[in-house]
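In: Fold the following.
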Amino acid sequence: MHLTQTAGVIGGLAASFVRVPTEVVKTRMQMGQFSSAPNAVRLIVSKEGFKGLYAGYGSFLLRDLPFDAIQFCIYEQLRIGYKIAAQRDLNGAENAVIGAFAGAVTGAVTTPLDVIKTRLMIQGSANQYKGVMDCVQTVIREEGPAALLKGIGPRVLWIGIGGSIFFGVLESTKRKLAERRPPSSSLPHLNSKQD
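Out: A predicted model of the protein is given here:
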């Protein structure tokens, strides 16, 4: 279980270097701040410097690293339990349903982190919030605790669908690769000495 969580965290950390700038641009375009992605990148860098593309980086990691660890852990544990109960390998549809459930649950649990990440990313150079804790306190004070769950329905839906596709394809790919791998007994024995 710890290996799965660690793999999820390391993968998420590596991906964050690309995902954060794209998330900043996407989020600001959704808010109507920019008309095109190239325009957004150019203006963000000119007004905020290169670091503007990484606005909310800490809150992104705060959302995504636990998300990756939780989702992979839920998926693996449910898959193992279901496989033991069924006493057979799972088919693609079963893996997809388990992936959808793992994604949906994780999406719901991490919605407050997503709300905070979004607020920090769209603030731009206005610096409305001084950091993650200030953002949480301000949102709760001004809008109430329920504001931390804004967008939970669509988030659970799209992450559930994404989890279904991701884990369905993952297991299918693993199975195909395993089928193509020659049995260990048929591998030629390598002589440690070079002729």
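In: all contacts plus neighbour counts: C-alpha atoms, from now on.
Out: Fine.
In: How far off centre is stretch 86-106?
Out: Distance of stretch 86-106 from its chain centroid, counting by Cα atoms, centre = their mean, to the nearest Å, is 18 Å.
In: what's that stretch in contact with?
Out: If you take Cα atoms under 8 Å, 6 or more residues apart in numbering as the criterion, stretch 86-106 is touched by 67, 70-72, 74-75, 78-79, 83, 156-157, 159-168, 171-172.
In: One more sequence to fold, the one below, so I can look at both together:
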Amino acid sequence: MIREDDPRFHITPFQQMASACSGALITSLFMTPLDVVKIRLQAQQKALLSNKCYLYCNGLMEHLCPCGETAWIPRRVHFHGTMDAFYKIAKLEGVPALWSGLSPTLVLALPCTVIYFVSYEQLRFKMKNFYNQISGNMSQPMWIPLIAGATARMTAVTIVSPLELIRTKMQSKHLTYGEISTALRHVIRYEGYRGLFRGLGSTLLRDVPFSGIYWTTFESTKRLFNRPDSEKNTFLFNFFCGSVAGSIAAFLTLPFDVIKTHQQIELGEKEIYTDGKTQQRASNMQDIARNIYRNHGFKGLFTGLLPRIFKVAPACAIMIATFEYGKQFFRQYNIQKYKEKMQRHQEFVVIGKSKSNDFS
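Out: Model (predicted):
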């Protein structure tokens, strides 16, 4: 009898990569139109501001947008709300305009997503096996997803960090992909290799706790409903657990996100409006936090709570539900392949015995 939890059927890293890519693609396809509409409305509200930037995120990657550079928005069109923006963008610019920015998102965010999810799965699986061997307990303690999630996010963010400044340049100066190497040499020339990792500290401070809390909450929610086995959970159940985990993690790490957003905008403005020739650095995290607290109090560190939850929860839910569904698909595929292999082996044995009897 074949047990579905047999380690022989555990999906391979390549299959995990395929699942992560599918999840990232579907997440970006669903979330990008919502954020395109949001950025158009924001740009319309801030059109009178100059030399200012703001961020938006389509579920996979943050985009830095200069308010003064809104040439891609028809000046004669005025949006009167979300649905009006959907209608006018689709009518005047075509339906594909609702997916503006999807290409750079997939090119730059897919590597980070793949590294992140594959690293998490590999770390969690190895730590769980090690714990089971030394303790004899087949359950999974909560510190495993906490450590695996934090470590995987730290690895992915650090590896992809050099692309952050390049992405800012691409968005602001309309660089082609062929000019990326030139931009890299430009940064290294003026700031050295350390310049490729500007803002890494604040990114880690936000993303690593978020990831640890997210995966711990995701696994805890499944256990709360007595359904810890991912291979047997439905798409909707994983979607629910992902949205709960994303909401809780987004709430607990919001102060780090506020600080990170301030620092990234400041870095972006210096990068965009000084043409990258200045060696000024953004304020450190402590100064930004003190400034926010001095001007807005403690609640200033929780600015944008509801928009962040409404953005993060569905993105996390779609991503994890699709990823888990992909894992289930490949696991069943591996089981089916194993059954076919065993059936062919059994047929070969039967044929061999039949021929042996004929000779005797």
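In: Work out the TM-score between the chains.
Out: The TM-score (TM-score structural alignment, normalised by the length of the first structure) is 0.75; 182 aligned residues with a Cα RMSD of 3.3 Å.
In: follow-up on the earlier one: in helices, which of the contacts of stretch 86-106 of the first structure fall?
Out: 67, 70-72, 74-75, 78-79, 83, 156-157, 159-168, 171-172 (DSSP state H).
In: Please pick the buried ones from these.
Out: 67, 70-72, 74-75, 78-79, 156-157, 159-168, 171-172 (16 or more other Cα atoms under 10 Å).
In: buried residues in stretch 34-48 of the first structure?
Out: Buried residues in stretch 34-48 of the first structure (16+ other Cα under 10 Å): 34, 40-41, 44.
In: Gly12 of the first structure: which of those residues is nearest?
Out: Val41 (22.7 Å; Cα to Cα).
In: list the helices and strands the helix or strand encompassing that closest one packs on?
Out: With secondary structure defined by DSSP states H and E, Val41 of the first structure is part of helix 37-48. Here helix 37-48 of the first structure touches helix 2-30, going by 3 or more Cα pairs under 8 Å, 6 or more residues apart in numbering; DSSP states H and E.
In: So what angle separates the directions of the helix it packs on and helix 37-48?
Out: 90 degrees (axes from the mean of the first three to the mean of the last three Cα atoms, to 10 degrees).
In: same for helix 2-30 of the first structure, what does it pack against?
Out: helix 37-48, helix 57-86, helix 111-122.
In: 6 Å instead, please
Out: Applying 3 or more Cα pairs under 6 Å, 6 or more residues apart in numbering; DSSP states H and E, one finds that helix 2-30 of the first structure makes contact with helix 57-86.
In: What's Ala152 of the second structure aligned with over in the first structure?
Out: Using TM-score structural alignment as the criterion, Ala152 of the second structure maps onto Gly11 of the first structure.
In: try Met127 of the second structure
Out: That one, Met127 of the second structure, aligns with nothing by TM-score structural alignment.
In: secondary structure element for Met127 of the second structure?
Out: helix 102-135.
In: same for that helix, what does it pack against?
Out: Using 3+ Cα pairs under 6 Å, 6+ apart: helix 102-135 of the second structure touches helix 13-45, helix 143-160.
In: And these: which comes nearest Leu108 of the second structure?
Out: Closest among these, using Cα to Cα: helix 143-160, at 8.4 Å.
In: What angle do helix 102-135 and the closest one make with each other?
Out: 140 degrees.
In: what's the offset of helix 143-160 of the second structure from the middle of its chain?
Out: For helix 143-160 of the second structure, the distance to the chain centre is 12 Å (Cα atoms, centre = their mean).
In: follow-up on the earlier one: could you dump the helices and strands packed on helix 102-135 of the second structure to TSV with distance to Leu252 of the second structure?
Out: Formatted as TSV, those follow (distance: least, Cα to Cα, whole Å):
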stretch	distance to Leu252 of the second structure
helix 13-45	23
helix 143-160	15
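In: okay, these in a markdown table with mean neighbour count next?
Out: Compiled in a markdown table, those are given as follows (neighbours: other Cα atoms under 10 Å):
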| stretch | mean neighbour count |
| --- | --- |
| helix 13-45 | 20 |
| helix 143-160 | 21 |
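In: Which among the ones you listed is found nearest to Lys260 of the second structure?
Out: Short answer: helix 143-160, nearest of those by Cα to Cα, at 13.7 Å.
In: contact partners of that closest one?
Out: With contacts defined as Cα atoms under 6 Å, 6 or more residues apart in numbering, helix 143-160 of the second structure is touched by 112, 115-116, 119-120, 123-124, 208, 211-212, 215-216.
In: May I see those arranged in a markdown table, with distance to Ser243 of the second structure as well?
Out: A markdown table is the format used below for these (distance: Cα to Cα, whole Å):
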| residue | distance to Ser243 of the second structure |
| --- | --- |
| Cys112 | 21 |
| Ile115 | 22 |
| Tyr116 | 18 |
| Ser119 | 21 |
| Tyr120 | 19 |
| Leu123 | 23 |
| Arg124 | 21 |
| Val208 | 18 |
| Ser211 | 14 |
| Gly212 | 15 |
| Trp215 | 12 |
| Thr216 | 13 |
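In: Please name the nearest non-neighbouring residue to the residue mapped onto Leu120 of the first structure from the second structure.
Out: Using TM-score structural alignment, the equivalent of Leu120 of the first structure in the second structure is Gln263. Distance criterion Cα to Cα, 6 or more residues apart in numbering; nearest residue to Gln263 of the second structure, sequence neighbours excluded, is Ala282 at 6.1 Å.
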